[in-house]
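Q: coordinates only, sequence not included:
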């Protein structure tokens, strides 16, 4: 197996904390103690993502640049599609020299997109200044590091490059346009995981010429963004048969995030000819074409109809799920309510689920076994279970994880 993505870190722990972000997003990942030449020479590489250590943290700028250049040359020789350059989240080491060496070896028109923010550990980049829990990095212990003391908190000043401070209304596309017009190295502010997610999506839009440079925060966002770019289909389809108030609140939260919710009338569900026409109307309309990252929820009605059992409702919604999947637009499924989950799997002729992980406690994630749609990702959830945002988390997982 040829690796698609390479991570080049300046020390072993950095190589590890970035690599694990890709594991969490479903990438087959291997971490090597040494460099890329050693990794390929061992002949046991069975990974989509390879993380290596240039061991250059304490080197002089020239030596560090040469070490990083060697790693980049090896990965270019082996046709790696993407490189993530891991740097220290407190700017230690030969920061500028390593970034320029990586950029110059990547592509002729490469852009190094730099953001060492890692909000989960208190690192943010605001107006170009790296803050650690709100304090400029030079005023922390990194400023007095005995081996590689940090003397500058402004990342653009360190790199002599432009800064982009994204605006609230910036989209990944508009941010990508700004980055593309800002020179060969650009620093981008980020205060939150949402900022990093938007930046990662912009980097994907820039294509292979973009070289993301950062710490574990950007690594996590890139792992999800690159995974999402490998998934076919645009729609996450949720089938909800549960009448539990917890599930209804979860659907409402998902709808507030922009999901489309379809609730067929009981009269349509009770009559076969009316039901068939309802399905045709939905499939012929624009409901299923909401663009990238859309979520479609098919929700059982609360109202009752004489002679309409919950089993028939689940059967109908399972049938409609199959018709939606047949459009080729579905990238993953969510099934809430045991009867609905069973009918969705029956309609798709799936015989089981290969379990992979949990979206959250008690909400399993897997891929379908058997049938024409074997391998399609699916999340199942009991009706009265989970926090209010659990369906939002499930949809994000299906969009941002790589599946076999």
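A: Arrived safely, thanks for sending. Predicted model, so just to flag it, every value in this text is computed and none were measured.
Q: From here on, just use CA atoms for contacts and neighbour counts.
A: OK.
Q: Now do the same contact list for residue 221.
A: Residues counted as contacts of residue 221 (C-alpha atoms under 8 Å, 6 or more residues apart in numbering) are 193, 196-197, 200.
Q: what's the closest of the residues you listed to residue 335?
A: residue 197 (26.2 Å; C-alpha to C-alpha).
Q: Give me the distance between the residue nearest to residue 191 when sequence neighbours are not counted and residue 184.
A: Among residues not flanking residue 191 along the chain, residue 124 sits closest, at 4.9 Å (C-alpha to C-alpha, 6 or more residues apart in numbering). From residue 124 across to residue 184, the span is 22 Å (C-alpha to C-alpha, to the nearest Å).
Q: And whatever helix or strand residue 187 lives in, what does it pack against?
A: Per DSSP states H and E: residue 187 is located in strand 185-188. On a contact count with 3 or more C-alpha pairs under 8 Å, 6 or more residues apart in numbering; DSSP states H and E, strand 185-188 meets strand 111-115, helix 155-159, strand 162-164.
Q: And the shortest one, how far out from the chain middle?
A: Right, strand 162-164. Between the centre of strand 162-164 and the centre of its chain there are 24 Å (C-alpha atoms, centre = their mean, to the nearest Å).
Q: Can you name the element that comes right after that strand?
A: Sequence order places helix 172-180 as the next helix or strand after strand 162-164, per DSSP H and E.
Q: does the most centrally placed residue in the chain sit in a helix or strand, and which one?
A: By C-alpha atoms, centre = their mean, the chain has its centre lying nearest to residue 224, at 1.8 Å. Under the criterion of DSSP H and E, residue 224 resides in helix 216-229.
Q: likewise residue 85?
A: Secondary-structure element containing residue 85, defined by DSSP H and E: strand 82-86.
Q: Now do that strand and strand 111-115, the angle between them.
A: Per axes from the mean of the first three to the mean of the last three C-alpha atoms, to 10 degrees, the angle that strand 82-86 makes with strand 111-115 is 40 degrees.
Q: putting a second one here so we can go through both:
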């Protein structure tokens, strides 16, 4: 198998978002969870492969090692270009690993310059004059400044990245981008000549990202969010060749939510308002030794099998802060992952065949618990939120992994409609 492009994503929902972008560009795309081994197999005929790591908040040394191992695996499968996909809200801390990972990938590829752009216009992320915006607000003034793991307190991408790398960081302005791919290539060559390793490009629209994708087609390493991934995908010679994937199987449906983002909380509220069964699991009770999984399964077993259910550990910022004060940030997150990962296994054993998971860390816990290593990417329910097709010991499974901030408010209800009719499950 010869891949056209290989992608390294720093979390599981970010990997799903990038895989959806390549699929949208017309590439038959596989999504692999965790650092692949020599025996990790891809579905036949893939043009792109996305490897989703859990490195977004990992220590620099670990993130670099996992990313380099993944780069080697992708290159042995023919991927001449590596795309490093990180969150469209970047990483605000000097201790973040985007810079070190990018530098390590460039060194391994023998490359001196890369293009970076975390814009994702369908999700309201744009870059202008080197600053990252969330809809109409600078990143540092948006609700994401309160992110529980990576608070986004600065919107200047050159400043953020300069704190993470010893190499020079420069910019490609919007006027250059709007001038076309040749102008962007000239800017990349000038940056390489002048010793600028990281060139951050402005982008306000998908058309801007298409220009960047065309300009970056020959670079060994490119970095950004899902928007630029789609631009790169559309620049591939095979773009548009992928056919439709199978629809999600019929069967019982469930949502597991661990994200505490404002959008996920809104989606939970919309699910509850639709009169659908919802259960909140108590992380503090689990930490105290209560069989919270057993309680949740007892609740699930008496629900109507014809309607989807929601089990969530998500909480408001105030509730989350209270739990973190008692358990600590890492311990609280570990309990959520253990609860929802264990519950996913038991639900699939009980016949759930459509499973929607909200939250990057939660998605990692669920796929790990289910033993799912690779999936084929299908169509999207919302931008960046596709169905994927997996196999488990209990049978076929349609799996949707949703970033906490992604999806329309009614996603939980709408995505779990039947695939053969427009009536709720």
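A: Yep, that arrived. Just so it is clear, the model here is predicted, and its values are computed rather than measured.
Q: sorry, back to before: centre of the chain versus the strand holding residue 85 of structure 1, how much separation?
A: Taking C-alpha atoms, centre = their mean, one finds strand 82-86 of structure 1 lying 16 Å from the centre of the chain it belongs to.
Q: again, but for stretch 320-328 of structure 2
A: Relative to its parent chain, stretch 320-328 of structure 2 has a centroid offset of 26 Å by C-alpha atoms, centre = their mean.
Q: Repeat that for stretch 85-104 of structure 1.
A: Distance of stretch 85-104 of structure 1 from the chain centroid (C-alpha atoms, centre = their mean) equals 24 Å.
Q: Next: stretch 119-139 of structure 2.
A: Centre-to-centre, stretch 119-139 of structure 2 and its host chain are 17 Å apart (C-alpha atoms, centre = their mean).
Q: Structure 1: matching residues for that one?
A: The aligned range for stretch 119-139 of structure 2 in structure 1 is 117-137, by TM-score structural alignment.
Q: what does the matching stretch rub up against?
A: Residues outside stretch 117-137 of structure 1 that contact it (C-alpha under 8 Å, 6+ apart): 89-90, 115-116, 140, 143, 150, 152-156, 163, 165, 187-193, 214-218.
Q: My read is that residue 225 of structure 1 contacts residue 205, right?
A: No - here residue 225 of structure 1 does not reach residue 205: they are 10.0 Å apart, not a contact under C-alpha atoms under 8 Å.
Q: Compare neighbour counts for these two and give me the winner.
A: More neighbours surround residue 225 than the other of residue 225 of structure 1 and residue 205, with 25 against 17 (other C-alpha atoms under 10 Å).
Q: Which residue in structure 2 aligns with that one?
A: Using TM-score structural alignment, the equivalent of residue 225 of structure 1 in structure 2 is residue 235.
Q: wait, what's in contact with its match?
A: Contacts for residue 235 of structure 2 (C-alpha under 8 Å, 6+ apart) come out as 210, 213-214, 217.
Q: again, but for residue 55 of structure 1
A: Applying C-alpha under 8 Å, 6+ apart, the residues contacting residue 55 of structure 1 are 9-12, 34.
Q: one more time with 6 Å, if that's ok
A: Residue 55 of structure 1 makes contact with 10-11, according to C-alpha atoms under 6 Å, 6 or more residues apart in numbering.
Q: Then it would be within a helix, right?
A: No - counting by DSSP: H, G, I helix; E, B strand; the rest coil, residue 55 of structure 1 is located in no helix; its state is coil.
Q: That one and residue 87 of structure 1, how far apart?
A: 12 Å.
Q: And for residue 97 of structure 1?
A: Between residue 97 of structure 1 and residue 87 of structure 1 the computed distance is 11 Å (C-alpha to C-alpha).
Q: Looking at the two, which is more packed in?
A: Applying other C-alpha under 10 Å to residue 97 of structure 1 and residue 87 shows that residue 87 carries more neighbours, namely 29 against 18.
Q: Please say which position in structure 2 that one maps to.
A: Alignment of residue 87 of structure 1 against structure 2 is given by TM-score structural alignment, with residue 86 as its counterpart.
Q: ok, its match to residue 96 of structure 2 distance?
A: Residue 86 of structure 2 sits at a distance of 11 Å from residue 96 of structure 2 (criterion: C-alpha to C-alpha).
Q: and what of residue 253 of structure 2?
A: Residue 253 of structure 2 sits 37 Å away from residue 96 of structure 2, going by C-alpha to C-alpha.
Q: Residue 269 of structure 2 too?
A: 33 Å.
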